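**Student:** Below are the sequence and a predicted model for it; my questions follow.
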Amino acid sequence: MDGEDKKIALALKVATLYYRDGFNQQDIAAELNISRATVSRLLQYGRDQGLVTFKIHNPLAPLHQLETGLLEKYPSLKKAIIVPGKDNPLEEVGIAGAHYLEQIVKHNDILGLGWGKTVYQVALHIDAKDVSGVKVVQMKGSMANTETRNYAFETVNAFASAFHTLPQYLPVPVIFDHAKTKELVANDTHIKYILKLGQEADIAMFTVGTVRDSALLFRMGYFTAAEQKALQQEAVGDIFSRFIDAKGHIVNHDINERTIGIRLDELKKKKHSILVAANVAKVPAIHGSLVAGYANTLVIDQESANNLLEYSN
């Protein structure tokens, strides 16, 4: 080992004792039988050579800095709305999403909706707006194989009430047992009309799901144990019940063909494609959605935003 390698090795030992093990400089000097000044110089050398680097995670960083960071990280993202989320992130995201919708909905817009707790929180906080000709439509099937609550009907009803219109339901399972069955249902005149409304929607609002055992779709009885296991191995989450990987690619085309609702590429065409989320467990799926460009607006809590900014796959 030459002189420079020995210096590097000693600097690493000093840095380990100082930064990891909590030794002070005097203790390190005594432990290694070197002077305190040498310890100080070696610590500086380690920093200068990149042997030691620092990463500061500041949960109190100004929200506008987080917004700027997310907009830079995801080029397809046009707007990021971040709430502190200290007490009730889900409710705060719901309130922020509702206020944003109230600003952008205009006469004759078609508003397409996903479902789940986060979108329902938006519905709970939306105020009536004096607009006419607005249509509110479910953009994916809503019936479940179990009694697990998905808030689908309550959500579309609340939005329709706020915008003085009749709700347009998609009253079928979101995922069928067989692709042929789904195809037959999708060709029904009324179902075809609802799907077309979703495709034509000016605004889409939705959340993402996870692939944890507790995920809503897994609790709703749509999948066999083998299908669930496969999805958990391949996917990071779902958008409109279509399962994606970390790059936003569909991971199981068989299940995708059994799924009824908006196709993900259609979301890229929306004037406003709004993803609302308030759970750090959803960060991988949020990332996949943004990388693929499925959402151009994000409403999120601060903790999840911090995690999203640091996330890499």
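**Tutor:** Sure thing, it's come through.

**Student:** CA atoms for contacts and neighbours, from now on please.
**Tutor:** Noted.

**Student:** which residues are in contact with the longest helix seen in the chain?
**Tutor:** For the chain, the helix with the greatest residue count under DSSP state H is helix 89-104. For helix 89-104, the external contacting residues (Cα atoms under 8 Å, 6 or more residues apart in numbering) are 81-85, 118-127, 129, 276-279, 299-301.

**Student:** also this one, for the comparison:
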Amino acid sequence: MSPGPSKSRLTESRGNARGAAARARTQEDAIVEVTWCYYQDGMNQNEIAERLGISRATVVNYLAEARKRDYVRISLDTDVFRNQDFARRLVDRFGLGDAVVIPSSPDGAEQSLERVTRAVADWLPSLLEPGDRLGVAWGETVYRVAEAAPRITLEDLTIVQLVGSRPAALGFAAETCSATLARRYGAHCVNLHVPLILSDRKLVEQLKQEPVIQAQLEAVANCNKTIFACGTCGDDSHVVHTGLLDRADIDACAADGAIGVICGRLIDHNGNGLDRDIEDRMIAVTLQQMRNKEIGLLVGSGPDRAEPMLAAIRGGYATHVATCSQTAAELLKLADDNA
């Protein structure tokens, strides 16, 4: 029988653990101190480095770590973007309840979308009240909003997953979007525990009759507010990436007049749904259920998003819009051209 660790080794191990914990605590304190000095006291990085006896590079790293850990959150007052000229023109032109328009990034569409989703993350809490049931769609845009959302507690809020589950890249799946936003807001989450599409219509009807699924679908139908994006009908569409439709299908639908996608369902230029044979095999919010909400927050940005967004507005799905200045200009131009 081999001898156990000596008492001195155990003492040394415990000492090392305590030392590591102390060093971690010391670094944690330093990160907090650097963050306070920079954001609250208005000191520059060189001044902080001199005060704390560390290098400027360390100050930069500590500030980056503070942002990563959500110790500090930088946001602009969304009223600035609500009162922007394009925002007021969108509200007036389309009869919206409100809009925010973020300046487009000079670095391209990807960066513009990032700006818009971060602004929406700051704006959304102001649109919610106790007792609200917020229906959450899926896809990259909605996922980015959820990831950027502040960690706050919104009283008596229920988050509802609007579409059934479907494998999606990079965490853009419906259940990830709803669960992430619910966690950020400290809200109750109602997930829709069924596949988005099945191969058999009878199976769909059987699943809908299950008491648990029935209750979840009632929550979907009873949402009083929604947040969603209107996808495109091209090869790069979210419904193509998730396998809901293949490229041949989406091309055929586009030829038949499809211009956008809301919660997996195709719409035409006027926001009307296309009657496809897979509709009866899908378990998700219906287009009719998406209409006429207290708030339907449509989020989108990019050169290919103006037409789908305009269709969603025409169809009565959106009461509020968040976009970038270039997309807003294109929306207004399209509306004027088709007047």
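**Tutor:** On my side now, so go ahead. Nothing here was measured: the structure is a model prediction, and the numbers come from that model.

**Student:** List the TM-score for the superposed pair.
**Tutor:** With the length set by TM-score structural alignment, normalised by the length of structure 1, the two chains reach a TM-score of 0.73; 250 aligned residues with a Cα RMSD of 2.2 Å.

**Student:** before we move on, back to that, where in structure 2 is the aligned partner of the longest helix of structure 1, by residue range?
**Tutor:** Under TM-score structural alignment, the match for helix 89-104 of structure 1 in structure 2 covers residues 112-127.

**Student:** Which parts of that stretch count as buried, going by neighbours?
**Tutor:** Ser112, Leu113, Glu114, Arg115, Val116, Thr117, Arg118, Ala119, Val120, Ala121, Asp122, Trp123 (16 or more other Cα atoms under 10 Å).

**Student:** Distance from the longest helix of structure 1 to the middle of the chain?
**Tutor:** The chain centre lies 16 Å from the centre of helix 89-104 of structure 1; the measure is Cα atoms, centre = their mean, to the nearest Å.

**Student:** mean shift of that helix relative to structure 2?
**Tutor:** Once fitted to structure 2, helix 89-104 of structure 1 is off its aligned match by 1.4 Å on average (mean Cα distance after the TM-score superposition for structure 1).

**Student:** Quick check: Gly135 of structure 2 is in a strand.
**Tutor:** Yes - residue state for Gly135 of structure 2 (DSSP: H, G, I helix; E, B strand; the rest coil) corresponds to a strand.

**Student:** what about it, how many neighbours?
**Tutor:** A count of neighbours around Gly135 of structure 2, defined by other Cα atoms under 10 Å, yields 26.

**Student:** cool, and Asp107 of structure 2?
**Tutor:** Using other Cα under 10 Å, the number of residues around Asp107 of structure 2 comes to 8.

**Student:** Check Asp130 of structure 1 too.
**Tutor:** Close neighbours of Asp130 of structure 1, defined as other Cα under 10 Å, add up to 12.

**Student:** My guess is it contacts Ser161. True?
**Tutor:** No - applying Cα atoms under 8 Å as the test, Asp130 of structure 1 and Ser161 come out as separate, 11.3 Å apart.

**Student:** All the helices of the stretch 151-300 of structure 2, residue numbers only.
**Tutor:** 174-185, 201-209, 211-221, 238-241, 247-255, 287-290 (DSSP state H, counting those that start in this stretch).

**Student:** could these go into a markdown table alongside mean neighbour count?
**Tutor:** Output for the helices of the stretch 151-300 of structure 2, formatted as a markdown table (neighbours: other Cα atoms under 10 Å):
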| stretch | mean neighbour count |
| --- | --- |
| helix 174-185 | 22 |
| helix 201-209 | 14 |
| helix 211-221 | 17 |
| helix 238-241 | 20 |
| helix 247-255 | 16 |
| helix 287-290 | 18 |
